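Trainee: sequence unknown, structure follows:
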């Protein structure tokens, strides 16, 4: 499916016609043949022959080849034109087709058409910024040397390594922390100072007056700010004429200065072990205290002191947990708001949008007029875990198909999360309601399926850590004013290191959407793939996974789907209440093949979400010989106060705690 790239924005202007020139420029013109709008004035990641990048314009790369989310940005203050070899011009003078593109790795290259594909023939920026000047030349945490080698940073004073290479055969894939940074153990965070090391950002910082360099913070406060901020992964401090601090929420490639530049110091946040050596001073001190207490026989005194210390440390830890959400210093992070600010912007929490297991959602308005949704969490232990999961997970990731966390409040016992407002609410009311005014046609549902798939692909494969969502269901898919779908509710999500393939965890989520392997408590990202398959099937059939209004043999959608698939009667279960879905029944049944692949009982046979995206784009076919004996989970029941049993699937899920659902 095509992604939104640009809009002509010519409403109210006199447009007589359009033409597509031989150079690839789309031009809208008026009755006098004067240009009203042209695509050459709105570059994306590429420049065609004859197209100029004027001062103030920029090229924006995709995050990756499979994700069109904006990535690196290139701007050229004196103009850049793709014309020919002479002077400072770019070498585009071949008889074959050529273009310039800013690639996801930050390289600005000239591509030339070959017999079978496009080949890179010139790397334009290397002569100016050097081989090590690219953000991802050595990937995350990798240090680039002038000889083109990539290595990992390490602590010379440590007996054990702090970083390890992702691949020893491919050093350019970067490095990872041996002990991942944990917000729940922030007392063990420390900064590793790197000598003779710079960052690619500082190659341009001294000529960029709009940089994020904070010139008001000195060195010590720069370091303290990073340690207090869980989202901060590194602190950079510049000396010289532009002295100041820069905090990083993600660490790209570093540069070995080798004596060339000495005006930048890099501090990487690392997690030290919480286990102190047996001969550490702290342990000796505790032993002396115990011996002294025993010899004096002051058991009750010691008990009182220990109890008091425990209480003080608990309060201190709670305070530190609040401090670790101090994210105002990092560009792009959510804003910390006070409870009073949220009370004002929600008109004292009067306009309720929805309610669920963990709290209530209210409509709010920021001071600049922006509409938001404010989720107020209720409860204790599970709420704290949900709050931490949401802030840690989506606080510093940005994707067009993930609901954006605008801000949060962690004040006393209050825990609130502020999201972008999604005017069309959650998807369930659009696919399960049988009223014509609240319905989605085939094209809309197909686009929503693609949006969900792209969002999950980003979580599983394109973040610096894998993220398992663990609660994909229609109530957690929100729709904006243009019916673009965004995944929400990360209260149950898990952050997983890239080198981990599975995780052991307690069962959680919503019955009906849980993959069979949850019973073993050992899960992979394929549990999200299974849930995605259930959601797709619900969208195609226009009914919930469990529908008590149906005859007993048809109540469970998976059982019905399995039976109809075996008898080749899948056309019978296409949403019968939607005329547009009935018109496109053949295409809908093809999409059911995608759902079936995702619902395989053997999780190793399910596709990855990136493969699902390729299937939806038409580049990959659904696997043949699928196993139609998909597992139909036993329907759990909850005991009510009257002693009757009720279904635990749907809007209320009493047996399984899950994050707040419903419209934001």
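Mentor: Thanks, I have it. For clarity, every value in this text was computed on a predicted model and none was experimentally measured.
Trainee: going forward, measure contacts between C-alpha atoms and count neighbours the same way
Mentor: OK.
Trainee: which residues in the stretch 451-600 of the chain form strands?
Mentor: Taking DSSP state E, counting those that start in this stretch as the test, the strands found in the stretch 451-600 of the chain are 466-468, 477-479, 485-487, 494-496, 503-504, 522-523.
Trainee: Please tabulate those strands in TSV, including the columns mean neighbour count and distance to residue 646.
Mentor: Shown next, in TSV, are those (neighbours: other Cα atoms under 10 Å; distance: least, Cα to Cα, whole Å):
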stretch	mean neighbour count	distance to residue 646
strand 466-468	23	29
strand 477-479	27	25
strand 485-487	27	28
strand 494-496	19	30
strand 503-504	14	30
strand 522-523	18	28
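Trainee: want to compare, so here's the second one:
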């Protein structure tokens, strides 16, 4: 419903009829001004004036109503090239059958631009985010619609189309930066001849392709992320009139959008309401440095730095404000202009690198048949030459217009990069060299000090290692409070058995009560633990950097001689396995509570894999490492075996396999290969355990199954999935939710890691209809020989506690 604001504008609005007949419609005698909006009937989308970020400009746009971001997430902009400054004196209204925008001086600055008519017209904002202009009744065909004029967002239900009758394409064009929705340099359009999408720089240079459409697999060949088609329904249509690509969502409750970003990447994003943020599903090109012209003229790209774009030595951003907003396409300019006067000192060259494909985009650049020395000297003498290349004995000079179109790379260790020598002012070059010289002198002095001290440090470290304790150097990275050991002894009553909470691979855990009544869990390194010293420091360093409601919180640590102590927030309900595997305590966990626990574990894992400052693979996720607070909220614990993977990597390998049988993914247990998908496997096992109340490593001989996973798979194949359900849940279960969770659990334990969903997908699937979920494939070990199971003389309790300490990868 349109909001009428500010009483001082009452008279103005009195003469302009308010939009009251329909909240989603503008008719011929109505208009929008100020903070007035129209909202789609299901309240998913809203249209009105908006201001991007801290910009002083206003635009007419469509944004999500139920997505709580500031500023709002805009999906379409009308006047992206002609902003207004005063939204209260501007109007969006229908004139002569067209929707038009009048600015402060009542000048038309945007229009739907259809033929004028006296027929009654109306504009409706649809539930799909499509703004539709019609003549006559609501059932009349659209005369104009925003889906035919997309800006930077491609919404579900829209089409990216090539019209064969008019030879015109619908094109997505990026914003200029986060606060300027004007048309940027990057665009996405359909190549109908090859049934593929192309990303172009300046609508001319192609630097990425989706690969051709595969109609059998319903995906583009170079976008493997489209394999996750249980969330999206993709379609490509090619007939005599048009070619187009469209997509929809199997679950209409999922909010998802596809954009061409001002970074030069396409991105598929989904809204996670429980986190209050957009989650990146995939992006292409994956490497920002593969974006053509992404850093602009004389900008250099380094994927390992933030921001990824910087200026070469002797250059500075052309527009610092754009640069700060992530809009690097304007590039860099010289700090000191090159002089063509023979009286000044000659310029110098600095070395950079550029992708071969970028250079090949300029065949018009004249090739000179001269040697490299002459190539260099002639560029120095030629005033307008900005750079030169000498590749395959061919000299080329590069001028300003071409330098604006390529991105440079800071260093090269790849075969697809060529050298390019950039001309810079001698004064800027000397300043840089002077800084390097000073830095070199300082580094040399520090190096001498370092060499003198390293022997002492090494000696002390060897002594402390022999004693099995952490030295001062080791303590520097432990950014958590230190507790005196005598305080630990007092709090635990000298580690009395009465205060013992349990036993893990690291060692025993005690309850500690500190002055003032503060309760903590005290984790004590066992002197018999062969893996404790390394894991102790790993756990402190990792968990001190993590903050999430579904991760256990580290409160401090203590060390004395060979004693190593970790202090955690106290979990009065201890661990999840204590409840679900105990036939008395399990009745305290009804289905609603178990479902909340599953969701909490999923959110904690998503944070570790994607949303934290570090990308972390837990490697030992199991029911006993999920703790429950007083409200039964789950918290993932025990990060002693966790691994950080760099950047956007999601996988690694090791020759030392450590973890717990029954929860370890097959590729990790057999070959030492671990990834975020290894944690997904462990999560799937826990989900099946929560549903069934049975351990994965229990016996199921009657069903010819040696694990819970194989037992659950057998029930699924026999179309008796609900037989897996814990009898304690008979009265409280929601059968639809149970079945959904069982399917997701089986998807997570599939043998091929590529087939397993990411934790992002897991959370999305938790809200999907069962019919929309894919059929799981056979899990690992199901059809393997019985030799994988434990010997018959090992009792069940030993199997359940079995932890792998070391195994060489094969």
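Mentor: Arrived safely, thanks for sending. The model shown is predicted, which means the values in this text are computed figures rather than measured ones.
Trainee: where does the TM-score land?
Mentor: Aligned and superposed, the two chains score 0.53 in TM-score terms (TM-score structural alignment, normalised by the length of the first structure); 422 aligned residues with a Cα RMSD of 5.0 Å.
Trainee: Quick one: closest of the strands of the stretch 451-600 of the first structure to residue 64 of the first structure.
Mentor: Nearest to residue 64 of the first structure among those is strand 466-468; the distance by Cα to Cα comes to 15.7 Å.
Trainee: which residue numbers in the second structure go with that closest one?
Mentor: Alignment of strand 466-468 of the first structure against the second structure: residues 615-617, by TM-score structural alignment.
Trainee: what's the matching stretch in contact with?
Mentor: 608-609, 642-648, 650, 675-676, 679 (Cα atoms under 8 Å, 6 or more residues apart in numbering).
Trainee: sorry, back to before: a markdown table for the strands of the stretch 451-600 of the first structure, including distance to residue 343 of the first structure?
Mentor: As requested, these are exported to a markdown table (distance: least, Cα to Cα, whole Å):
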| stretch | distance to residue 343 of the first structure |
| --- | --- |
| strand 466-468 | 32 |
| strand 477-479 | 24 |
| strand 485-487 | 26 |
| strand 494-496 | 30 |
| strand 503-504 | 39 |
| strand 522-523 | 40 |
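Trainee: What lines up with residue 562 of the first structure in the second structure?
Mentor: With TM-score structural alignment as the criterion, residue 562 of the first structure matches residue 713.
Trainee: which residues touch that match?
Mentor: Residues near residue 713 of the second structure by Cα under 8 Å, 6+ apart: 746, 778-779, 782.
Trainee: how much space is there between residue 529 of the first structure and residue 169 of the first structure?
Mentor: 31 Å (Cα to Cα, to the nearest Å).
Trainee: The two: which is more packed in?
Mentor: Using other Cα atoms under 10 Å as the criterion, residue 529 of the first structure and residue 169 rank with residue 529 on top: 28 against 8.
Trainee: shouldn't that one be in contact with residue 611?
Mentor: No: the pair residue 529 of the first structure / residue 611 is not scored as a contact, 10.8 Å apart, by Cα atoms under 8 Å.
Trainee: mind checking how far residue 596 of the first structure is from residue 575 of the first structure?
Mentor: Per Cα to Cα, residue 596 of the first structure is found 17 Å from residue 575 of the first structure.
Trainee: tell me the centre residue of the first structure?
Mentor: residue 397 (4.0 Å; Cα atoms, centre = their mean).
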